[in-house]
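Asks: Take a look and give me a structure for this.
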Amino acid sequence: MPEQARRDELAASLVEVRERIARACTAAGRDPGDVALVAVTKTYPAADVVLLAGLGVTDVGENKDQEAAAKAAGVAEAGASVRWHFVGQLQRNKANSVVRYADVVESVDSLRLASALDAAAGRHRDRPLDVLIQVSIDGDPERGGAIDPVTGGSSVEPGRELWRIADYVASAETLRLRGLMAVAPREWEPARAFEALAATAARLRADHPDATVLSAGMSGDLEKAVRHGATHVRIGTSLLGMRNTLR
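Replies: Next comes the predicted model:
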């Protein structure tokens, strides 16, 4: 697709997404300025990120390190600047790579991963790395996400317990605890999932008042996430279209 045509397509989609966010905020009695858009560009080229940056998008999410690292380098080479969010499951051996380009890691779900990021950030960064703890809303140990014993049961592996991870991140010199991230389980109605997440977020803020970020909601359920306090919504398909539209 020619660059101008793609820019026009992205611009139109961006208007629609921002209007959805604004309507959701109005319905929830919230200020639209309190909800940020994270454009999830996995599988899309760096050229799309450059176009989005030119359209005013400031936050971009990626979920695979190999793709994200190359894309971040390409965007920087093109002269564009965005705030990179790593939103996918992260292996500890990728920590050294991710901390070099990511501004935020949204998917910290274990003490071991938090420790690896802490060490890597100390080696490769001159400022703290913003961290969101990924929450397993249903407490299923097979899924990614730290577990809140209040909602996920008391027999939680210590290294996966949300509160232990939060305290570790908050005390680390190279990390900054910013809040929580979650994906609604497929088996749950999204409103129920986000209501449970909001309760966990409220308990986190009671102990860590600066942990105010709540990253929740995607293309199919952003309105329900906003209703329950999401401060960031992660939007891919509704913004960039299906992958085959780029051919």
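Asks: make it CA atoms for all contacts and neighbour counts henceforth
Replies: Noted.
Asks: On the three-state scheme, Ile133 is what?
Replies: When the structure is reduced to helix, strand and coil (DSSP: H, G, I helix; E, B strand; the rest coil), Ile133 reads as strand.
Asks: do you know how far it is from Ala184?
Replies: In this view, Ile133 and Ala184 are 15 Å apart by CA to CA, to the nearest Å.
Asks: So between the two, which is more surrounded?
Replies: A side-by-side neighbour count of Ile133 and Ala184, using other CA atoms under 10 Å, places Ile133 first with 28 against 23.
Asks: Would you map the strands across this protein?
Replies: In chain order, the chain shows strands spanning 36-40, 59-62, 83-86, 104-108, 129-134, 175-181, 213-215, 232-235, with DSSP state E as the criterion.
Asks: so how far is stretch 10-19 from its chain's centroid?
Replies: Here stretch 10-19 shows a centroid-to-chain-centroid distance of 20 Å under the convention CA atoms, centre = their mean, to the nearest Å.
Asks: List the buried residues of that stretch.
Replies: By neighbour count on 16 or more other CA atoms under 10 Å, the buried set for stretch 10-19 is 10-11, 13-14, 17-18.
Asks: cool, and stretch 174-182?
Replies: In stretch 174-182, the ones that count as buried by 16+ other CA under 10 Å are 174-182.
Asks: which among those gets closest to Thr237?
Replies: Using CA to CA, Ala182 is the member of those that lies nearest Thr237, at 17.9 Å.
Asks: close enough to count as contact, Leu204 and Ala211?
Replies: Yes: using CA atoms under 8 Å as the test, Leu204 is close enough to Ala211 to be in contact (7.2 Å).
Asks: one more, for comparison:
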Amino acid sequence: MSGRREELRGRLDAVQARIAAACDAADRDPQELTLVVVTKTYPASDVTLLAELGVTDVGENRHPEAGEKAAEVAAPLRWHFMGGLQTNKAGAVARYADVVHSVDRAKLVASLGRGAAAAERDLEVLLQVDLGPEFGRPSDVRSGAAPTDLASLADAVAQTDRLHLGGVMTVAPLDVDPTPVFERLAALSQRLRADHPGAVTMSAGMSNDLEAAVAVGATHLRVGRAILGERPPLG
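Replies: The predicted structure is shown next:
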């Protein structure tokens, strides 16, 4: 276990150094950013080690794996669910997630609202935007709502008890320069805040493109492989 701890410590330190350098280049304060360590497919023991190393936010994208891990880990972490989510699983996810990054349709908003209300807990949600078509990629490559649907989705969240609109999220399409993608997300975020001033979160940037995300104003970085290593095959 000590060997794994030191491996995670070294990788975490390296990522934090990258974030610090990116913030320095962008004249930003690293305290403005939240690092969400994506622990999907890795055991709860790794999550516990990360918490001991100072990690406060972890991300998962598969249910029920995410819920089982959240129940097993005793550390007081903030759990982010960031995978595609079926409406029939939304109620269960609302019982343990603190933030859902992948809200992309009105039915999912309603299901999460019902689940959060039943669990008597508040849930932050981010609107996932599919920017693939704007950059020459088919819309089914990534999950997400079309930019034209954001306003109505945001209003639906704002009108749903127990849900809080945190902001927006995207994943840069594969083999596309991430900078213009994240710049587009930043513009959409600014437009959204005109009607929903509290929606300040911009979740963008992963292991390969976190510097580009920092440069355009991302508030949350979702980093897995650079910290945990190459992922084992999915079962």
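Asks: Any idea what the TM-score comes out to?
Replies: Scored by TM-score structural alignment, normalised by the length of structure 2, the superposition of the two chains gives a TM-score of 0.94; 227 aligned residues with a CA RMSD of 1.1 Å.
Asks: gap between Arg105 of structure 2 and Glu124 of structure 2?
Replies: Note on Arg105 of structure 2: its distance to Glu124 of structure 2, by CA to CA, is 15 Å.
Asks: As TSV, the buried residues of stretch 174-182 of structure 1 with distance to Glu62 of structure 1 would be great.
Replies: Compiled in TSV, the buried residues of stretch 174-182 of structure 1 are given as follows (distance: CA to CA, whole Å):
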residue	distance to Glu62 of structure 1
Thr174	22
Leu175	20
Arg176	20
Leu177	20
Arg178	18
Gly179	18
Leu180	17
Met181	14
Ala182	15
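Asks: Just the buried residues of stretch 83-90 of structure 2, please?
Replies: Buried positions in stretch 83-90 of structure 2, judged by neighbour count with 16+ other CA under 10 Å: 83-85, 87, 90.
Asks: Look at that stretch and report the distance between its end residues.
Replies: End-to-end distance for stretch 83-90 of structure 2: 11 Å, by CA to CA.
Asks: for stretch 71-82 of structure 2, same thing?
Replies: For stretch 71-82 of structure 2, the first and last residues are 18 Å from each other (CA to CA).
Asks: Then stretch 212-231 of structure 1?
Replies: End-to-end distance (CA to CA), stretch 212-231 of structure 1: 8 Å.
Asks: Where in structure 2 does that stretch align, residue-wise?
Replies: Under the alignment (TM-score structural alignment), stretch 212-231 of structure 1 falls on residues 200-219 in structure 2.
Asks: for stretch 26-37 of structure 1, same thing?
Replies: Using TM-score structural alignment, stretch 26-37 of structure 1 lines up with residues 24-35 of structure 2.
Asks: what do you get for stretch 57-71 of structure 1?
Replies: Counting by TM-score structural alignment, stretch 57-71 of structure 1 falls onto residues 55-69 of structure 2.
Asks: quick one: that stretch to chain centroid distance?
Replies: From the chain centre to the centre of stretch 55-69 of structure 2 is a distance of 11 Å (CA atoms, centre = their mean).
Asks: Please apply the same query to stretch 116-136 of structure 1.
Replies: Between the centre of stretch 116-136 of structure 1 and the centre of its host chain there is 14 Å, according to CA atoms, centre = their mean.
Asks: who touches that stretch?
Replies: The set of residues external to stretch 116-136 of structure 1 that reach it, using CA atoms under 8 Å, 6 or more residues apart in numbering, is 92, 95-96, 99-100, 102-109, 143-148, 152, 162, 165-166, 169, 172-183, 197, 213.
Asks: circling back to that earlier point, closest one to Asp177 of structure 2 out of the buried residues of stretch 83-90 of structure 2, please.
Replies: Closest approach between the buried residues of stretch 83-90 of structure 2 and Asp177 of structure 2, by CA to CA: Gly83, at 22.5 Å.
Asks: Now check that closest one against structure 1: what is it aligned to?
Replies: With TM-score structural alignment as the criterion, Gly83 of structure 2 lines up with Gly88 in structure 1.
Asks: quick one, what contacts that match?
Replies: 62-64, 106-107.
Asks: quick revisit: give me the buried subset of the contacts of stretch 116-136 of structure 1.
Replies: 92, 95-96, 99-100, 102-109, 144-148, 152, 162, 165-166, 169, 172, 174-183, 197, 213.
Asks: could the strands of structure 1 go into a markdown table alongside distance to Arg23 of structure 1?
Replies: Converted to a markdown table, those look like this (distance: least, CA to CA, whole Å):
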| stretch | distance to Arg23 of structure 1 |
| --- | --- |
| strand 36-40 | 14 |
| strand 59-62 | 21 |
| strand 83-86 | 25 |
| strand 104-108 | 26 |
| strand 129-134 | 26 |
| strand 175-181 | 22 |
| strand 213-215 | 18 |
| strand 232-235 | 14 |
